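Trainee: Just to be clear, the model below is a prediction. Sequence and coordinates:
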Amino acid sequence: MPERDAVCWNVMIGGYVKYGKPTEALTLFRKMLTKMNPNEVTIVAVLSACGQLGVLESGKWIHSYVKNNSIHMNVHVGTALIDMYSKCGGLDDARMVFDQLKNKDVIAYNSMIAAYAMHGCCREALILFSDMGRRRTRPTDISFIGILNACAHSGLVSVGKGVFLSMKTKHGIEPSIEHYGCMVNLLGRAGFLETAYGFVKNMKVDPDPVIWGTLLDSCSLHGNVHLAEEIVKFLVDRNLANSGTYILLSNLYGATSNWVGVARMRTMMKTHGVQKEPGCSSIEVRNTVHEFVAGDVKHPNSKEIYMMLEEINGWLKGHGYRPRTDIVLHDVGKTERERSLAVHSERLAIAFGLISTEPGSSIKIVKNLRVCSDCHEVTKLISKITRRKIVVRDRNRFHHFTDGSCSCGDYW
């Protein structure tokens, strides 16, 4: 285009954000800054990009830009800041923005409730939900998704059931597929698998692949092979199975050392062209995002990273650490399993954080998959040994590791 106005830049940046290309959105935003000043619409889009990437330093810079360039702090910008801070691990910053917002609407409340849910702060989410009622701010269907997710992350089954029932009886809101999914997650995580299965089969709406995946994930979490096989057969018979169906059952077979079952699932995955998503962890250091996959040796500082890993392994042994080799889903020997665990992507990211940031400073990691139980235990120990706070955002929630314990209370 011979000329581009702010609308053109905003549409293109927003497009990148909408279709999961946050890095490209931030790159384009930097180019825009050399041509013209952004407006509120631009800021909302780029804050969303920062949240997707989990880049707190970049998000803070944009917040400073808003303050220093007289960009109006309306409820849309404020809500975008809350969302960005919460997704980047800055929960206290998110609450600070929320408290400073004037004329808070239900969207601002929903964003803060969702933030608390993501960080496993169910009590704070419930208090904020009650505050909405006192201020006569009527909740929406999104409000209940946040509250139910908070209950699921904290294992508050009875509270979650009460909230779900109150939607229609007290607030006149008909539960949607998302609310049913939250209830399946709540029941499944707490170990009420048969109850969750019955709940799915008796839903007033047809369950979607997300709900079935949630139930299968709970079967994997609690090692219930029988129910998982029953669910998979149900889905395959009705042509409802997808890639996640085969992957979850394959993982469950691997966790129970059923290598014949693993081989059968892998054959089916190959037949259907299904590929398992590789684990990837990222860390932002001095406004640059560094990404790692398991066993990664491509990073320029790989030598120093692996030297730090060796040092970490020494620390762990001194504190009585024993690798959870049972969670390695491959039919290999104990030594090979231990090696596999030692180079998981989040450990590489933590090692890089330890050698590239100031002693005592916090380390923030973003992972695309659920953190495994072995890495969870290791990260607790590292936080205790190094006296550093380590914040990990995995696919499901945030984990705040401090002095040998995690904010999730080992329930995730």
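Mentor: Thanks, I have it. Owing to the predicted nature of the structure, the values given are computational and were not obtained by experimental measurement.
Trainee: rest of the way, CA atoms for contacts and neighbours
Mentor: Will do.
Trainee: Pretty sure Gly120 sits in a helix.
Mentor: No - going by DSSP: H, G, I helix; E, B strand; the rest coil, the assignment for Gly120 is coil, not a helix.
Trainee: who's in contact with it?
Mentor: 150, 153-154, 397-398, 407-408 (Cα atoms under 8 Å, 6 or more residues apart in numbering).
Trainee: With Asn242 instead?
Mentor: Going by Cα under 8 Å, 6+ apart, Asn242 touches Pro209.
Trainee: before we go on, here's another structure to hold up against the first:
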Amino acid sequence: MHMCSSLALVLIITSRVLPFKCRYASFGLVEEARKMLDENGETDVICWNAVIDGYFKCGEVEAAHELFVKMPKKNVASWNTMITGFARCGKIENARNMFDEMDERNEISWSAIIDGYIKQGCFKEAMEVFHKMQREKVKPKQYLLPSVVAACANLGSLDQGRWIHSYVERNSFQLDGVLGTALVDMYGKCGRLDMAWEVFEKVRMKQVSTWNAMIWGLSIHGRAEDAIQLFTKMQEEKQKPNKVTLLGVLNACAHAGMVERGIGLLNSMKEVYGIEPRVEHFGSVVDLLGRAGLVNEAEKLIESMPMKPNAAVLGALLNACRIHGNVELGEQLGWILLDMEPQNSGRYSLLSNIYAKAGRWDDVTRVRKLMKERGIKTIPGSSMIDLHGTVHEFKMGEGSHPQMKEIYVMLENVMEKLRNEGYSPNTTMVSFDIEEEEKETALKQHSEKIALAFGLIHTEPGTTLRIVKNLRVCEDCHSAFKLVSRVYSRNIIMRDRARYHHFINGVCSCKDFW
């Protein structure tokens, strides 16, 4: 092997193992390799690819692209290196453009762009590429499937997830820890705990992550007792829990109001499991105490923490203040959080809601004025519903969907039926400076209600509806969905930012405790 090729291989190894603080040394090696390419007229495509990869790993995106353009000859691996590098550096649009320009693709090409989209949180785009892959008759290999399943999980795309599971079985792929964990997580996030459990039982070589996925699935669906039983079984089978496991169990306790059990677990973490509680474990117990109405106890726990509380911990206490109407403490926390996270729109919304609930509209105006001065924009509410393998997304007040007129007609019919059943829109959280009728209209246009109406139009009576919302569901929509489940005899599973809600016959699995 000649010198340049040897240096290229050393470059790959070095760029992978050097810690970030030594990147300058790594960059120096890349520059040396680049110089050798130029001086020696090197044509070995492997060397060129290695140097391009090295540039990306050092964050030198423009240098990598410049070298790619200059290459005397390219192969599929050259293009794949560019796609992977762009995606790794957050340049997902550049990665997609590179992918679209390819004359020839292999399995790694498809995997690189799909993984890139997923790592950037672009799950819908990842699934669109996967569908394109299927149309072009490219059969996915097992190593790609966990990533695609993860996209299905985040989109709540049960039909596509089940197709992948079926594909695994048809092709006799091994249900190893990685793929098995991904399927357990997907079924849990799509509201099919029965299927999650079935897969969990079939995974022969369970990893800690497999147990964690099942425990977290039970936890976020409000099945606290089942989550704790599985935690016990995990230990009986000599599988050592880790910090993620314990956080999942604490989360289960929080959503079920199991105060004593949650506090007991936190206090025993170091002694029994050898795990020092981290800030997120304390945050979960603060959330538990706050949800249970023990706001003072939650505040004392924060004061006793061995580390400084972060914004997530204080945010959990702030949410407890919102739920239980503790305006004084909520106000103090709210302004502290606005200083800690001045760009987090959710903090402004939460403080504004606390003021609105207390009828302090001047303070609501003050918060909104501050948002405007700082250039903060609220995250628009959006909801997705998976119908027959296609994910439909709706945003609040957006009228771009071709069936919007039909959807609003259905929504008006639904609201009329609910009013006949005693439903009254909860307008207390809507801006005070608009008329009551406009407030009701604003509530009606919440994305989850639009997705619900769309689902009622396009499914047969009795079909379960699955909706995924990017924000926490509001009190009005939660009340409306409970009534819809009874009036229309529909099971509705909604996943919001915090947890899952199973609406069945007028009751929610969260027991109005979210």
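Mentor: Okay, I see it. Treat the numbers as computed from the prediction; the structure is a model and nothing was measured.
Trainee: Farthest pair within the contacts of Gly120 of the first structure?
Mentor: Spatially, the most separated pair among these is Ala150 and Ser407, at 13.2 Å (Cα to Cα).
Trainee: Please tell me how far Ile113 of the second structure sits from His65 of the second structure.
Mentor: Distance, Ile113 of the second structure to His65 of the second structure, using Cα to Cα, to the nearest Å: 17 Å.
Trainee: Likewise for Lys189 of the second structure?
Mentor: Noted for Lys189 of the second structure: a distance of 39 Å to His65 of the second structure, by Cα to Cα.
Trainee: same deal with Glu128 of the second structure?
Mentor: Counting by Cα to Cα, the gap from Glu128 of the second structure to His65 of the second structure is 26 Å.
Trainee: between Ala150 and Ser407 of the first structure, who's got more neighbours?
Mentor: When neighbours are counted by other Cα atoms under 10 Å, Ala150 comes out ahead of the other of Ala150 of the first structure and Ser407, with 30 against 15.
Trainee: Let's verify the aligned partner of that one in the second structure: helix, strand, or coil?
Mentor: The alignment partner of Ala150 of the first structure in the second structure, by TM-score structural alignment, is Ala252. Three-state call for Ala252 of the second structure (three-state DSSP): helix.
Trainee: Assess the claim that Ala252 of the second structure and Gln229 are in contact.
Mentor: No - in this structure, Ala252 of the second structure is not within contact of Gln229 by Cα atoms under 8 Å, at 11.4 Å.
Trainee: how close does the longest helix seen in the first structure sit to the second structure?
Mentor: Scanning the first structure for the helix with the most residues, using DSSP state H, yields helix 302-318. Compared with the second structure after fitting, helix 302-318 of the first structure has a mean deviation of 1.6 Å; criterion: mean Cα distance after the TM-score superposition for the first structure.
Trainee: what's the matching range in the second structure for that helix?
Mentor: So helix 302-318 of the first structure is aligned with residues 404-420, judged by TM-score structural alignment.
Trainee: Kindly report the same for stretch 48-56 of the first structure.
Mentor: Using TM-score structural alignment, stretch 48-56 of the first structure pairs with 150-158 in the second structure.
Trainee: Please spell out which residues along the matching stretch are buried.
Mentor: For stretch 150-158 of the second structure, the neighbour count (16 or more other Cα atoms under 10 Å) marks 150-158 as buried.
Trainee: that older thread, more neighbours: Ile113 and His65 of the second structure, which one.
Mentor: Using other Cα under 10 Å, the more surrounded residue of Ile113 of the second structure and His65 is Ile113, with 25 against 16.
Trainee: Next secondary structure after whichever strand or helix holds that one?
Mentor: Using DSSP states H and E, Ile113 of the second structure sits in helix 107-119. Per DSSP H and E, the first helix or strand lying C-terminal to helix 107-119 of the second structure is helix 123-135.
Trainee: and that following helix, which residues are buried?
Mentor: Buried residues in helix 123-135 of the second structure, counted by 16+ other Cα under 10 Å: 123-124, 126-127, 129-130, 133.
Trainee: Any chance of those in a markdown table with distance to Ile164 of the second structure as columns?
Mentor: Shown next, in a markdown table, are the buried residues of helix 123-135 of the second structure (distance: Cα to Cα, whole Å):
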| residue | distance to Ile164 of the second structure |
| --- | --- |
| Phe123 | 16 |
| Lys124 | 16 |
| Ala126 | 14 |
| Met127 | 12 |
| Val129 | 15 |
| Phe130 | 11 |
| Met133 | 13 |
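Trainee: Show residues contacting the match of stretch 48-56 of the first structure.
Mentor: For stretch 150-158 of the second structure, contacts defined as Cα under 8 Å, 6+ apart pick out 118, 123-124, 126-127, 160-161, 182, 185-187, 189-190, 384-386, 389-391, 466-468.
Trainee: Just the buried subset of those, please.
Mentor: 118, 123-124, 126-127, 160-161, 182, 185-187, 189-190, 384-386, 391, 466-468.
Trainee: Could you pull up the contacting residues of Leu387 of the second structure?
Mentor: Here Leu387 of the second structure is in contact with 159, 455 (Cα under 8 Å, 6+ apart).
Trainee: gap between it and Glu460 of the second structure?
Mentor: Noted for Leu387 of the second structure: a distance of 11 Å to Glu460 of the second structure, by Cα to Cα.
Trainee: How about Arg366 of the second structure?
Mentor: Separation of Arg366 of the second structure from Glu460 of the second structure (Cα to Cα): 48 Å.
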